[in-house]
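Novice: dropping the sequence and predicted coords here.
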Amino acid sequence: MERVLIVEDDEDIALLERDYLEVAGFGTELAATGPEGLRMACEGDFAAVVLDVMLPGLSGYEVLRELRAKGSVPVLLVTARSDDIDQIRGLGLGADDYVTKPFSPSVLVAKVKAAIATAQRHRQAASGSVADGGGEARRLTAEGLVVDTGSHEVWARGSLVELTNREYGLLAFLLAHKGTVFSRDALYERVWGLDAIGDGATVTVHINRLREKVEADPAHPAIIQTVRGAGYIVRND
């Protein structure tokens, strides 16, 4: 049984999250402080972490920063405010996705499942058991960028680039569909596997992070280009 760590200091919310995740078939463990959550996440074998932002001891942002320095376990942030700055900060630190309080428990479960599925595909491809998208492994290229869908390695101008599972999935999808413009909603649905309503910021932040990592000049991207009013595209060579 896959286990999910819930790091939440509000007992009522923690128990609600636990109940819905367990009904969905997950095992759960609870932590009520930042330091406790960080310790449990580092010591345990969890399929995902549901992480509140406002925690005693260490904030969710600090916990997330430490987790990303140590590994790539999927992290779903739970924020108390709907301000874009909170969401952008968390996504910028490497969160896979977020929900805003008050949230639908079923949406939280769906996002946890989607994040775990993405991480599993990444591990399987890296081990050589499957290729990205279930097809034959291949190399996707654009402007000095090489993505190996068999190993999930990404090279930019001859240097190996470290990407999160979600960043890799987004980049590989765009490269596999060169010449097609995708809106933020369409990318969220295709890459995250969920209804995109209200989650445009998630895609935008991941696009910006990708540009910082793979573009020679992120301020003037040559690979992932913006089509004003329409979305994003990787143009045909």
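Specialist: Right, received. Where do you want to start?

Novice: going forward, measure contacts between C-alpha atoms and count neighbours the same way
Specialist: Will do.

Novice: and the helix or strand harbouring Leu76, how far out from the chain's middle?
Specialist: Assigned by DSSP states H and E, Leu76 belongs to strand 75-79. In terms of C-alpha atoms, centre = their mean, to the nearest Å, the centre of strand 75-79 is found 11 Å from the chain centre.

Novice: what sits up against it?
Specialist: 48-54, 60, 64, 86-87, 90, 95-101, 111-112, 115 (C-alpha atoms under 8 Å, 6 or more residues apart in numbering).

Novice: which of these count as buried?
Specialist: Buried members of the contacts of strand 75-79, scored by 16 or more other C-alpha atoms under 10 Å, are 48-54, 60, 64, 86-87, 90, 95-100, 111-112, 115.

Novice: which of those fall in helices?
Specialist: Of these, the ones assigned to helices by DSSP state H are Gly60, Leu64, Asp86, Gln87, Gly90, Lys111, Val112, Ala115.

Novice: and the fourth one, how close does it get to Ala114?
Specialist: Distance, Gln87 to Ala114, using C-alpha to C-alpha, to the nearest Å: 18 Å.

Novice: please name the residues that touch the closest residue to Tyr188 other than its chain neighbours.
Specialist: Among residues not flanking Tyr188 along the chain, Ala196 sits closest, at 5.4 Å (C-alpha to C-alpha, 6 or more residues apart in numbering). Taking C-alpha under 8 Å, 6+ apart, we find Ala196 in contact with Arg184, Asp185, Ala186, Tyr188, Glu189.

Novice: and here's the other structure:
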Amino acid sequence: MVSSQPPPGSLGAGYRALVVDDEVPLAEVVASYLLRENFEVTICHNGTEALAVARDVDPDVVVLDLGLPGIDGVELCRQLRTFSDAYVVMLTARDTEIDTIVGLSVGADDYVTKPFSPRELVARIRAMLRRPRTASAPVSPAGQVNPDSQPTRVFGPLSIDIGSRQVFLEDEPVALTRTEFDILAALSSRPGMVWTRRQLIEAVWGEPWVGNDHLVDVHVGHARRKLGDDPADPRFVHTVRGVGYRMGTGQ
């Protein structure tokens, strides 16, 4: 494990990043870019050590290689999600749909395919960290706050408490990742309105994000399963074929 800290009082001081990759030179390059952006950075080269370190340092973001020896990135992310809500960016050597789905299915927020630009990676991380942990008002497709809507939104048996970032179904809490919650928060801010995938990308990931819009479909799918929402007969999140998604009860 290697740990480095930014200068005291620097612009981004206070954000903690954990970089997990068995390719030592690559891990050091990623860490150097994050340090330039004033992150406090810890590097690990295996999954077992990374789990212990994550419990200790409580990172805000984890950059995680999918192909780690021993405990691989998928299992590490699965275990990480049992105690941490850190943003997770998965690094994969193969740009295939199955890699994307496997990585995101265990709670990763984004993925980057090797080889990648460290600047792009840092830009994605910055965009994620601009997303608030709490919110008191919804956002529009243009990212504008709507002060007129209530912070708790009710769709039949489903309640979305924006202020506490909690979701309840039949009065029982539903455990969502940050990204899954943020997608529901965006969709529920304009019930009945159709959101395109690009609008959801801009509202949830931020405008600098670049990548496959399929990322939205994967996270919507996870949220639906946790809500028991059948895509063929949805109660809450409806697919508008060829366009995107809308939220509301009924068809």
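Specialist: Nice, I can see it. The shown structure was predicted, so the numbers you read here are calculated from the model rather than taken from an experiment.

Novice: looking at the second structure, name the residue matched to Ser106 of the first structure.
Specialist: Using TM-score structural alignment, the partner of Ser106 of the first structure in the second structure is Arg119.

Novice: who's in contact with its match?
Specialist: With C-alpha under 8 Å, 6+ apart, Arg119 of the second structure has these contacts: Tyr33.

Novice: just the element for it, please.
Specialist: Element membership of Arg119 of the second structure, judged by DSSP H and E, is helix 118-129.

Novice: quick one, that helix and strand 87-92 angle?
Specialist: Angle, helix 118-129 of the second structure to strand 87-92, by axes from the mean of the first three to the mean of the last three C-alpha atoms, to 10 degrees: 150 degrees.

Novice: I'd like the next helix or strand past helix 118-129 of the second structure.
Specialist: Sequence-wise, the next helix or strand downstream of helix 118-129 of the second structure (DSSP H and E) is strand 152-155.

Novice: corresponding residues in the first structure for that next one?
Specialist: On the first structure, the counterpart of strand 152-155 of the second structure by TM-score structural alignment is residues 139-142.

Novice: kindly report the same for stretch 187-203 of the second structure.
Specialist: Going by TM-score structural alignment, stretch 187-203 of the second structure lines up with residues 174-190 of the first structure.

Novice: can you find the partner of Arg157 of the first structure in the second structure?
Specialist: Checking TM-score structural alignment: Arg157 of the first structure goes with Glu170.

Novice: skipping adjacent residues, who's closest to its match in space?
Specialist: Pro157 (5.1 Å).

Novice: who's in contact with the nearest residue to Gly67 of the second structure once chain neighbours are set aside?
Specialist: Once flanking residues are discounted, Gly67 of the second structure sits nearest to Gly73: 6.0 Å by C-alpha to C-alpha, 6+ apart. Counting by C-alpha under 8 Å, 6+ apart, Gly73 of the second structure makes contact with Gly47, Leu64, Asp65, Leu66, Gly67, Met90, Gly103.

Novice: just give me the match in the first structure for the second one.
Specialist: Under the alignment (TM-score structural alignment), Leu64 of the second structure pairs with Leu51 in the first structure.

Novice: list the contacts of its match.
Specialist: Neighbour list for Leu51 of the first structure: Ile6, Val7, Glu8, Gly60, Val75, Leu76, Leu77, Val78 [criterion: C-alpha under 8 Å, 6+ apart].

Novice: which residues sit in contact with the residue positioned nearest the centre of the second structure?
Specialist: In the second structure, the residue lying closest to the centroid (C-alpha atoms, centre = their mean) is Asp109, at 3.0 Å. Contacts for Asp109 of the second structure (C-alpha under 8 Å, 6+ apart) come out as Tyr87, Val88, Val89, Met90, Thr179.

Novice: ok, how many other residues are close to the fourth one?
Specialist: When you say that, I think you mean Met90 of the second structure. Residues near Met90 of the second structure, counting by other C-alpha atoms under 10 Å, number 26.

Novice: tell me which residue of the first structure matches up with it.
Specialist: Under the alignment (TM-score structural alignment), Met90 of the second structure pairs with Leu77 of the first structure.

Novice: identify the residue spatially nearest to its match, adjacent ones excluded.
Specialist: Counting by C-alpha to C-alpha, 6+ apart, Tyr98 is the residue found nearest to Leu77 of the first structure once chain neighbours are left out, at 4.4 Å.
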